[in-house]
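Enquirer: build the 3D model from these lines:
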Amino acid sequence: MDTSGMQITFLGTGTSSGVPMICCDCEVCRSENLKDKRLRSSILIESATTTVVIDTTPDFRQQMLRINNKKLDAVVYTHAHKDHIAGLDDVRAYNFFQKKPMQLYADALTQNGLKREFDYAFSDHKYPGVPELEMHTIEKNKTFITGDIAFLPVEAWHYLLPVKAFRIGNFAYLTDVNKIEDDQLELLKGTETLVVTALRKQKHISHFTLSEAVALAETLEVKQAYFTHISHQLGLHEAVENELPPHMHLAYDGLQLQIN
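Expert: Below you'll find the predicted structure:
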């Protein structure tokens, strides 16, 4: 697939609690730097004809209003944890203005979670005004296409939960990951731009640390890496950014990448 001109917008780069975190008075949560203010993690992908969101966070409505988005063709899901699915109901606005159901792409496990959380939207007898959704199943390592964007799903682990990472041409997105098997790592080789979770510096049971994320980027020999799903425990954006190699960066809300 030709990804020339594809644009990636970081809608959110924070972990499940967001940054600042409720009740916290640490220097990161008190920071006035806008790059230290992080909604829950999600990206918007725009090609010549197609617009896709990966995950609908609890902040989905705010995120789309913040960038004045008027078009959305599909939602692709990594997994069914609340901080990645809770905003699904707000696709109703796109149903209304686009006059068509929203296309959802998720593996079987994630579909089960979506149907539990939003049972009213999947009911045989729907209440007026509920989201209009069309579900498509993501199969392991099988490329799927929505519009003119092709996604290669890559299996990864979020502690004991299998989650989906995605490779789109020479771009890859991995969030909520702490382990990738060797055969799946092979699918990421040749990636030029990598986005991967880097929760904090201390070891965590279900997320890569900053050093582990850096090591993955080095293993894949990517041209550029951006770290996301960041907690307030990682530190101030500016300070951590200065510690990284020149081709690696902390992502921040609103950051846009042009993928050639």
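
Enquirer: from here on, just use CA atoms for contacts and neighbour counts.
Expert: Fine.

Enquirer: residues in contact with G113?
Expert: Applying Cα atoms under 8 Å, 6 or more residues apart in numbering to G113 gives the contacts A80.

Enquirer: may I see the buried residues of the helix or strand containing it?
Expert: Using DSSP states H and E, G113 sits in helix 108-117. Buried positions in helix 108-117, judged by neighbour count with 16 or more other Cα atoms under 10 Å: T110, Q111, G113, L114, E117.

Enquirer: quick check: the nearest residue to L250 once chain neighbours are set aside vs A172, distance?
Expert: Sequence neighbours aside, F227 is the residue nearest to L250 in space, at 4.8 Å (criterion: Cα to Cα, 6 or more residues apart in numbering). For F227, the distance to A172 (Cα to Cα, to the nearest Å) stands at 12 Å.

Enquirer: can you show me the strands along the stretch 51-200 of the chain?
Expert: 51-54, 74-76, 102-106, 133-137, 144-146, 149-158, 161-168, 171-174, 193-197 (DSSP state E, counting those that start in this stretch).

Enquirer: deepest-packed of those, please.
Expert: strand 193-197 (a mean of 26; mean count of other Cα atoms under 10 Å).

Enquirer: could you name the helices and strands sitting against the helix or strand just after that strand?
Expert: The helix or strand immediately downstream of strand 193-197 is helix 210-220, counting by DSSP H and E. Contact partners of helix 210-220 among helices and strands, from 3 or more Cα pairs under 8 Å, 6 or more residues apart in numbering; DSSP states H and E: strand 193-197, strand 224-228.

Enquirer: please give the structure of this sequence too, so both can be compared:
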Amino acid sequence: MLVEMLGTGDAAGCPKIGCGCAACRDALRGGRSRRARFSVLLRTGEGVVLIDTSPDLREQLLRARIPKVGAVLWTHAHYDHYGGLPELFRVQRRVRCYGTREMRDLVESTFSFMPLRFTTLEPFEEIELFGLRITPVPVHHPPLREPCGFVVIENDQKLVITGDTSIHIPQESLELMAEPKLLIADAIHPTLNFHKHMNATEALELAGMLGAERVLLTHLSHLYPPHEHAIKRYPLAHDGMCVALEATREESVQSQLDSYS
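Expert: The predicted structure follows:
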């Protein structure tokens, strides 16, 4: 499985409109602080799975040279995670979509003009797509009723995507998320506390709690230092970053944390 970070930004993206902070200036110069809204692409030999449809989806798919998406899965019903679905309209007919009941109600009412094939996901019920075993796990992202992350397994390789969440993830979800090769974790700010998102400290604590071999932080705001400075302290993902899961380095989270201290 090849994991490609199509977009690693939060709802505002980076550069944020009208902002002149150091990260936004770096983004405007074309640095790696430039972050589109969140989407992740999973490629296998059998097909392509897209996690969330960022409002920036058209440019993301063009850059990734993806002519067709095999299936779309959504983590939750917030615009920065579903708003780009119409970018597939007239490009791809009858898109295969997967999400919670809350997600289905929103998408079918908002994008009634699109011919969708929607399958409702149930918490902890595994589905199989293109050789991937995918399980939605409930997380905590108020006020939504049904936010979820995904546990993705190919052979003995395990990927966990938290989706947007606070650190208050249900215990049953944590048990299923344990010991991933790669954890892709929401970390909107380096240190500030948010009631519905993790900061970088909390995301790294979660990685340690789960026993993740590697962690990448995503859904990043413009409030981090410019990427080349921030990466010295935090394991940030960046737009266009690709990780071959079978090639993930055999290293403990603690050794990774030590390298950013």
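
Enquirer: TM-score of the superposed pair?
Expert: A TM-score of 0.88 describes the superposed chains when it is computed by TM-score structural alignment, normalised by the length of the first structure; 237 aligned residues with a Cα RMSD of 1.3 Å.

Enquirer: can you put the strands of the stretch 51-200 of the first structure in a markdown table and add distance to I43 of the first structure?
Expert: As requested, the strands of the stretch 51-200 of the first structure are exported to a markdown table (distance: least, Cα to Cα, whole Å):
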| stretch | distance to I43 of the first structure |
| --- | --- |
| strand 51-54 | 6 |
| strand 74-76 | 10 |
| strand 102-106 | 15 |
| strand 133-137 | 20 |
| strand 144-146 | 16 |
| strand 149-158 | 14 |
| strand 161-168 | 12 |
| strand 171-174 | 9 |
| strand 193-197 | 10 |
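
Enquirer: so which of those strands gets nearest E243 of the first structure?
Expert: For these, proximity to E243 of the first structure was assessed by Cα to Cα; strand 193-197 is nearest, at 16.8 Å.

Enquirer: please name every helix or strand in contact with the closest one.
Expert: By 3+ Cα pairs under 8 Å, 6+ apart, strand 193-197 of the first structure packs against strand 171-174, helix 210-220, strand 224-228.

Enquirer: how about these, which one is nearest R92 of the first structure?
Expert: For R92 of the first structure, the closest of those is strand 171-174, at 26.0 Å, according to Cα to Cα.

Enquirer: that older thread, looking at the helices and strands packed on helix 210-220 of the first structure, which is nearest to I145 of the first structure?
Expert: strand 193-197 (20.0 Å).

Enquirer: in the second structure, what range does that closest one match?
Expert: On the second structure, the counterpart of strand 193-197 of the first structure by TM-score structural alignment is residues 182-186.

Enquirer: just send the buried residues of helix 108-117 of the first structure back as CSV, with distance to K82 of the first structure too.
Expert: What follows is the buried residues of helix 108-117 of the first structure, written out as CSV (distance: Cα to Cα, whole Å):
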residue, distance to K82 of the first structure
T110, 11
Q111, 13
G113, 9
L114, 9
E117, 9
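
Enquirer: for the nearest residue to H168 of the second structure once chain neighbours are set aside, list the residues it contacts.
Expert: The shortest distance from H168 of the second structure to any non-neighbouring residue, by Cα to Cα, 6+ apart, is to H140 (6.0 Å). Residues in contact with H140 of the second structure (Cα under 8 Å, 6+ apart) are P147, C148, D164, T165, S166, I167, H168, I169, P170, K196.

Enquirer: buried members of these into ChimeraX, please.
Expert: In ChimeraX, this line selects whichever of these come out buried by 16+ other Cα under 10 Å:
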select :147,148,164,165,166,167,169,196
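
Enquirer: straight-line length of stretch 15-29 of the first structure, end to end?
Expert: So stretch 15-29 of the first structure: terminal residues 13 Å apart, Cα to Cα.

Enquirer: list the buried residues in that stretch.
Expert: T15, S16, G18, V19, P20, M21, V28, C29.

Enquirer: let me know the closest of these to L185 of the first structure.
Expert: Nearest to L185 of the first structure, judged by Cα to Cα, of the buried residues of stretch 15-29 of the first structure is T15 at 23.6 Å.

Enquirer: now the counterpart of the closest one in the second structure: closest residue in space that isn't a chain neighbour?
Expert: Using TM-score structural alignment, the partner of T15 of the first structure in the second structure is D10. Using Cα to Cα, 6+ apart and skipping residues adjacent in sequence, the residue nearest D10 of the second structure is H219, 4.5 Å away.
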